[in-house]
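> dropping a prediction and its sequence here:
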Amino acid sequence: MTKKIWILILTSILCIFIAACSSDNSSKTSKGKDDSEKVTLKFMYWGSVFEKQAVEKMVKSFEEKNPNIKVDAQHVPNDYGTKINTLMASGDLPDVAYLSEGLALKWAEEGKVMDVTQYMLEFDELKNRIPETFYYFDKGKTIGTNTAGEIMSLFYNKDLFAEQGVDLPPADAQNAWDWGSFVETAQKLTLDNQGRNALSPDFDAKNIAQYGISFPTWWAGWYPFLLSNGGAITNEDGTKYTLNSPEAVEVFQNLQDLMYKYHVAPTPTQKENMPATSVLLQTKKVAMVIDGHWNILDFGESKLNYGIGVLPKYKEAKSVIFGAPTVIFADTKHPDEAMKFYLFHNNPEEVDLFAKGLWMPLEEKYYTEQEYIDSWINNEVHPPEFKEAVVDYTMNNIEPGPSYSLKNFVEIDPAIGAGLDPIWLGKKSAKDALDELEKTVQPLLQGLYER
């Protein structure tokens, strides 16, 4: 056998061997790609049954568009704080989760929640979110934003205004009621069981059939007015209590007077037997309600003929934007995939909670570009004045709530809440209660987060 034939035989054998190996490796690689590169993310969230349905729909869409990522979504409707603290203690945290503001910032400082600043340079949909929605836990370091936006507004039953011949609340910040005009309107809409309003000398304050206004007594109910009047919880660096300043005292005394002087708002005791905001307006128990944007979901389902106005003002028209953050935990093994899901889970194009009224978008384009504005408000759920009263107002008249900037807010918030109870119950004047509250809050102050 010649040398040339031997070379041909050996070459043939070698080619067959390489082909076999290549085929075997190809098979393993193809199979291995599904297994080794398939990432599972754990996601934990709270919310109503309606929100759960929307989230499940979103997760399904995400998995279809990202076949290499599976999302194990866990809905925790009750005792969420207990659950997440237990997981933290056991070292078994999810990759992505809803989290309360105070806990999120505290854990970020401890290195347990991921700093997502690096991703702001990479993703416009993160970088271009409303600045007031970001949570900063150190200079130049952020855990990201709210899960969605929420602001406080003035909701009202349009039919009740028509019945009493009262002008509707203003929808633009420039024409916002001053406090006196607001009180007078509430008096006109507060009726006793004989149909007499609170301006009548014969008004029976002990037998009220319809209140003019209702407002929440947690911080979102009073903080916008504090901002409007130039007040604050602390001084500029967060080290000194200032909630007993003349500006703050005026706000809290005015709110107390709505209940006990003018009798146009139900007291906490009276509210215990009252239904939720949407039902209050629908059953004509109350004509106006100060509350959060999320109520629009219920208004839409009830087919209530409701409207939205801007909040009354003192020196400037102000409201607050808030909403607990979604975070990525620092010990995730899949930070890039987690960020991809993070950006997807509250995208208005993927979640119908925006168009249905529960959430407000985070990116500025949904407030400034008509195409994107229409995509979430051009429907039956949102009334005609919504663009002016909420969209424009959000871009020009909002500030972040105290939970974004006040360190140790997780302890300060309940302390303030307890200290304000004597005001809401009519047991102390605003000045006395706020002066006394200083002794409780001052020792808890640890400064402000840099924004």
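Structure received.

> going forward, measure contacts between C-alpha atoms and count neighbours the same way
Noted.

> can you show me the helices along the stretch 1-150 of the chain?
Using DSSP state H, counting those that start in this stretch, the helices assigned to the stretch 1-150 of the chain run over residues 3-36, 49-65, 80-90, 101-109, 117-120, 124-127.

> just the stretch 301-450 of the chain next, same as before
So, for the stretch 301-450 of the chain - with DSSP H, counting those that start in this stretch - the helices run 335-344, 365-368, 370-377, 386, 393-396, 409-424, 430-441.

> hmm, back to that, nearest to Ser200, of the helices of the stretch 1-150 of the chain?
helix 49-65 (44.0 Å; Cα to Cα).

> next, Lys206: secondary structure please.
coil (DSSP: H, G, I helix; E, B strand; the rest coil).

> give me the neighbour count for it.
Residues lying near Lys206 (other Cα atoms under 10 Å) number 9.

> that one and Leu199, how far apart?
15 Å (Cα to Cα, to the nearest Å).

> pasting the second one now:
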Amino acid sequence: MFDAAGIPYPPTSLDQAWTWDQFVEVAKQLTIDANGKHPGDAGFNKDNIVQYGAYVNQYTWQLEVWALSNGGSFFSPDGKSVVFDDAAIEAIQKVVDLHLVDNVAPLNDGTQDNGFTSSIGAGNVAMCTEGQWATGFRGAGFDGIDYGVAVLPYMKEKVTIATGGPTGVFATTKHPQEAADFLRWYNSEENGMNTIMAGWWMPTKQNYYTDETLLKSWVDDCAFRAALPADAYKTAIVDVALDTNVTHQSAWYYTPNMFDVIRTLQPAMVEAINGSKTVKEVIDSVRDAMQANLG
């Protein structure tokens, strides 16, 4: 889609990251109605769009990155209080407005974590935000789609969030040594290399990011990452992952009952996404319930 429009690909390094406004402008250039018109053109028909410029994943936990980028937050640092301050609300409204106002994104109610599959994977959206696990979608039925990787645009601060599936042992276990041995085996890169090379997982040990030989073993030697290509993956994902000024942990690492909060907010957000309420109205309507979820 970029090639057809003669538009340069999105930047793959932080120092070249687009501002939010730049991102929206490019998305408009890539959005086309049935008559070949773009948002802002005379006669553009927002009800007959055949190609969208972008889709920003609206699944609840993925919206946190935009709150942080706009200088806001979802929760207090100790995880005990719901914040969802003005900056966070403004950021989420900007995401929602990609469809409602800017006319560059398809309508998606945000109740499913399907950013890639419902956008680039569907073949009618030029850009989407998704976890790096989308790298592996080339081997999951999307082989014919030629896509790459780029750094996120930013509102005020360059930010991304990191997440994963931590494992642990119950303190009450009767087999602490066996459990520890299993976790040591389960979490070693050598034993998880199949999923890493499938493009789904990333290594957890830092030396896999800093040692050139180890880095090559899971980036350059991975067909899915090499197709992005590998150099773009290294600057857009590896370098960003190592930058602790940019990469933040997802809120559920320090916030209790995070999934209860998501279950409260997610269905309510549908009304903001479809435009029947503003994001502020939605947040205000469930703020007390979200606080109760935290305990």
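That came through, no problem. Predicted model, so just to flag it, every value in this text is computed and none were measured.

> sorry, back to before: now the helices of the stretch 301-450 of structure 1 in JSON lines, with mean neighbour count and distance to Val320 of structure 1?
Below are the helices of the stretch 301-450 of structure 1 laid out as JSON lines (neighbours: other Cα atoms under 10 Å; distance: least, Cα to Cα, whole Å):
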{"stretch": "helix 335-344", "mean neighbour count": "18", "distance to Val320 of structure 1": "23"}
{"stretch": "helix 365-368", "mean neighbour count": "18", "distance to Val320 of structure 1": "16"}
{"stretch": "helix 370-377", "mean neighbour count": "16", "distance to Val320 of structure 1": "20"}
{"stretch": "helix 386", "mean neighbour count": "20", "distance to Val320 of structure 1": "17"}
{"stretch": "helix 393-396", "mean neighbour count": "19", "distance to Val320 of structure 1": "9"}
{"stretch": "helix 409-424", "mean neighbour count": "18", "distance to Val320 of structure 1": "16"}
{"stretch": "helix 430-441", "mean neighbour count": "18", "distance to Val320 of structure 1": "22"}
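
> can you redo the ones you listed as CSV with distance to Ile69 of structure 1?
Compiled in CSV, the helices of the stretch 301-450 of structure 1 are given as follows (distance: least, Cα to Cα, whole Å):
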stretch, distance to Ile69 of structure 1
helix 335-344, 7
helix 365-368, 28
helix 370-377, 28
helix 386, 38
helix 393-396, 35
helix 409-424, 34
helix 430-441, 46
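
> wait, which of the ones you listed is closest to Phe215 of structure 1?
Nearest to Phe215 of structure 1, of the helices of the stretch 301-450 of structure 1 and by Cα to Cα, is helix 409-424 at 11.0 Å.

> who's in contact with the closest one?
Residues outside helix 409-424 of structure 1 that contact it (Cα atoms under 8 Å, 6 or more residues apart in numbering): 102-103, 217-219, 252-253, 256, 267-268, 402-403, 428-430, 433-434, 436-437, 440-441, 444-445.

> please identify the most buried of the helices of the stretch 1-150 of structure 1.
Ranked by average neighbour count under the criterion mean count of other Cα atoms under 10 Å, those are headed by helix 101-109 at a mean of 21.

> so what does that helix touch, helix or strand wise?
In terms of contacts (3 or more Cα pairs under 8 Å, 6 or more residues apart in numbering; DSSP states H and E), helix 101-109 of structure 1 is packed against strand 134-138, helix 409-424.

> alignment lookup: Thr40 of structure 1 to structure 2.
Using TM-score structural alignment, Thr40 of structure 1 has no partner in structure 2.

> for Thr40 of structure 1, what are its contacts?
Ile69, Lys70, Val71, Asp72.

> inside strands: which ones of the residues you listed?
Under the assignment DSSP state E, the contacts of Thr40 of structure 1 contribute Ile69, Lys70, Val71, Asp72 to strands.

> now those: which count as buried?
Taking 16 or more other Cα atoms under 10 Å as the criterion, what is buried in those is Ile69, Lys70, Val71.
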